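Participant: Got a predicted structure plus its sequence, pasted below:
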Amino acid sequence: MGYFVGAISGTSIDGLDLALIEVDSDSVKVKHAITVPFPPKLRSSLLDLTTSATQDIVHLGHSHADLGHFIGEQIAQFISTLGYSKSDIVAIGSHGQTVRHVPNGSFSFSYQIGDANRIAAVTGIDTVADFRSADIAVGGQGAPLVPIFHDRVYRSDKVDRVIANIGGISNVTHLPSDSTSVIIGFDTGPGNALLDAWTQHHFDRNFDHDGELANSGAVVEDLLGQFLTDSWFAIEPPKSTGREYFNLSYIEQNIQFAGVNGSPIDVLTTLAELTAMSLSRAICGWCCDSGDVVVCGGGRLNKYLMSRLEYLLPDHSVLKSDALGINGDAVEAATFAYLAYLFVSREVGNIPSVTGANRGRVLGCLYPA
């Protein structure tokens, strides 16, 4: 079928992920992937938009245009550096940046910015965007959308696999070894979002490298217990969430409710334990009692977090996506490249058993070059 480019800024807002994939009738191959840091001003705007209770419409519009232009420029440079021309690329799949994800209620929605008109204009390549709305329109959560790509590249007929993506938010896809069994996937709660928010607020770092800070502290048990009383964790899948729920205010409110005065280091350790525990409980409770847990996303690079997952999942084999030959930083961007392929082919892009939609839909809208 040809080459497709995917682009996404995830819930961690740590950069723009780009991936080039090749799709044919038999396989999907991730050929190249990079992460491009955001200019400080753009990153600051995106962080503000995703955490503020309200948004100025002019600020939102300017950021939408700015991000779209930035994505277009970076894709053009990406493919040129690799030696491809725009005529080699069938389509771009751009997720953009989620600024609000409100998946429940009569008029649920998920809103991403990053003007696809500008991406198409800058690159000269047809661009597909707005992937979540079609699923939401038929009763789905609009998330997670990665399971259809997970199924294509990670499925094993020998062992059950759970693909755990630890970005800002953690999500899982359960791929049973029996191909006739239903695939499920859902958000499990915080990934890097709480860890990064606390680290940036207290330690003047973007993130806790290798989990070194968290590894030096101790869990505040009363605070951990307070976090785990959150009824969100007990909601049956399908379910999804975002930074509008799991953020710095969420941490501060729970510290107040717990009535504790833990040190910043110990709170960070507690947040790492919350992330690992909520993820491991979701895997054991709703996925499988044993098998492979394949971790992708930035969280797989947090050595302390990975060690806690291994401890909490003794009957599972916990490994990084990279061990299976798939760059763990490339999976989400590659997913949206693959969703662009499905759109061009007019194939269904959602999995109703994952999102809760009442039927399969072709996902996305076309923005011609």
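Facilitator: Cool, the structure landed. Numbering: from 1, shown residues only.
Participant: Every contact and neighbour count from this point should use C-alpha atoms.
Facilitator: OK.
Participant: for the stretch 1-150 of the chain, what spans make up the helices?
Facilitator: 40-51, 57-81, 116-123, 133-136, 147-154 (DSSP state H, counting those that start in this stretch).
Participant: Comparison target, given below:
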Amino acid sequence: MPAATHPADPAARPLPAELTVIIPCFNEAANVAPMVERLEAALRGVAWEAVFVDDNSPDGTAERVREIAARDPRVRALRRVGRRGLASAVTEGALSSSAPLIAVIDGDLQHDETILPAMLEAVRGGAEVAVGSRHAEGGEAATGFSAGRARVSGLGARLSAMLLPTPVGDPMSGFFLMRRELFEAILPRLSNRGFKILVDLLLSAGRPLRVAEVPYRFRPRLAGESKLDATVLLEFLGLLMDKSLGGWLPWRFVAFAGVGAVGILVHLAVLGLLSGIPGIGFAAAQWTATFVAMTVNFLLNNRITYRDLRLRGARLARGLLLFYLGCGIGAAANVGVAGLLLQEGVAGWGLAGAAGALLTVVWNYAISSTLVWRSR
């Protein structure tokens, strides 16, 4: 790997990068050096740089990148503290670049970097986006997918096809190349959440894009662990819903309300269970069911609704206490508003109860977003 050139000698400085390769990563320390070596081999003759956007990995991913960056000025580490998520990592990586072209590739070595020159030529030749495709003729996905990942990816692709203005064989791909100028033009309309930023880009462009699909063989993972699970699919469904509704109803609020509905079922189940135990009065059973439901709601929201701001350790305990407090105030407001509407004859039991419940959902969401899971 070439040593860094001396900055005082203009003739020895490396050429400005034409292509920035953005590599979102979390716990990929073992894959950093192989990734740089593979990019070096694949992009000979191209002025490139690699930006590893690391979500504060505990395995030392950022430190490993910096070790290589000390010898190779084309490699940079962008370490994010208190922020998580592939989409926002890609955005920050793109905004840190001055290169006219950007590529996005996973840090787990499952994407085939040898097709980057073909993707680059496709965009140079007029395509607005070049997508590394597992489903184009000559591509293959089966070898790198578990059965679960294949089902999630297949379902996501079918749902995406219903909304995309541009037909794309592999819309769930996280491997693509485009001009930075186009990315920044679309950026204000991106949801910037979740793991499938390509779909977000295609849906947010406001028009069909010229897409070139370059086939590749999806590789098995050699080191580290996959981050794809059922909650990724839920986030993806939220993204599709957000885009289909034009963004007027935030997907995070819908997810929060959905978790609240689960909490109601938990509350009723616990209340029914305790009602059959002799010696337990209604008030005690109601309070117990309330706390169980709030705890379940908190854990589900931490896992799903606020996945990118997930609390851990001491912050988890603090967040739970704040959630109890906020929801307690919301419950009191629910009763107060419903009672007032009923007392003043504005509404009957059903409408008054619904108004109180709606107020509670909005209040709890506001408290959760601003105090419990606030951006750090």
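Facilitator: Nice, I can see it. All of these numbers come straight from a predicted model, not from anything done at the bench.
Participant: May I have the TM-score of the superposed chains?
Facilitator: Once superposed, the chains reach a TM-score of 0.25 (TM-score structural alignment, normalised by the length of structure 1), with 157 aligned residues with a Cα RMSD of 6.8 Å.
Participant: if we can go back for a sec, indicate which one of the helices of the stretch 1-150 of structure 1 is closest to residue 340 of structure 1.
Facilitator: Among those, the nearest to residue 340 of structure 1 by Cα to Cα is helix 147-154 (11.5 Å).
Participant: picking that back up, would TSV of the helices of the stretch 1-150 of structure 1 with distance to residue 273 of structure 1 be doable?
Facilitator: As requested, the helices of the stretch 1-150 of structure 1 are exported to TSV (distance: least, Cα to Cα, whole Å):
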stretch	distance to residue 273 of structure 1
helix 40-51	23
helix 57-81	34
helix 116-123	38
helix 133-136	32
helix 147-154	25
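Participant: any chance of those in JSON lines, with mean neighbour count and distance to residue 276 of structure 1 too?
Facilitator: Formatted as JSON lines, the helices of the stretch 1-150 of structure 1 follow (neighbours: other Cα atoms under 10 Å; distance: least, Cα to Cα, whole Å):
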{"stretch": "helix 40-51", "mean neighbour count": "16", "distance to residue 276 of structure 1": "23"}
{"stretch": "helix 57-81", "mean neighbour count": "18", "distance to residue 276 of structure 1": "32"}
{"stretch": "helix 116-123", "mean neighbour count": "23", "distance to residue 276 of structure 1": "36"}
{"stretch": "helix 133-136", "mean neighbour count": "23", "distance to residue 276 of structure 1": "29"}
{"stretch": "helix 147-154", "mean neighbour count": "19", "distance to residue 276 of structure 1": "21"}
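Participant: Figure out which of those is closest to residue 93 of structure 1.
Facilitator: Residue 93 of structure 1 lies closest to helix 116-123 among the helices of the stretch 1-150 of structure 1, at 9.3 Å (Cα to Cα).
Participant: Going by contacts, tell me the helices and strands next to the closest one.
Facilitator: Where contact means 3 or more Cα pairs under 8 Å, 6 or more residues apart in numbering; DSSP states H and E, helix 116-123 of structure 1 is packed against helix 57-81, strand 127-129, strand 365-367.
Participant: As TSV, these with distance to residue 280 of structure 1 would be great.
Facilitator: As requested, these are exported to TSV (distance: least, Cα to Cα, whole Å):
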stretch	distance to residue 280 of structure 1
helix 57-81	35
strand 127-129	32
strand 365-367	36
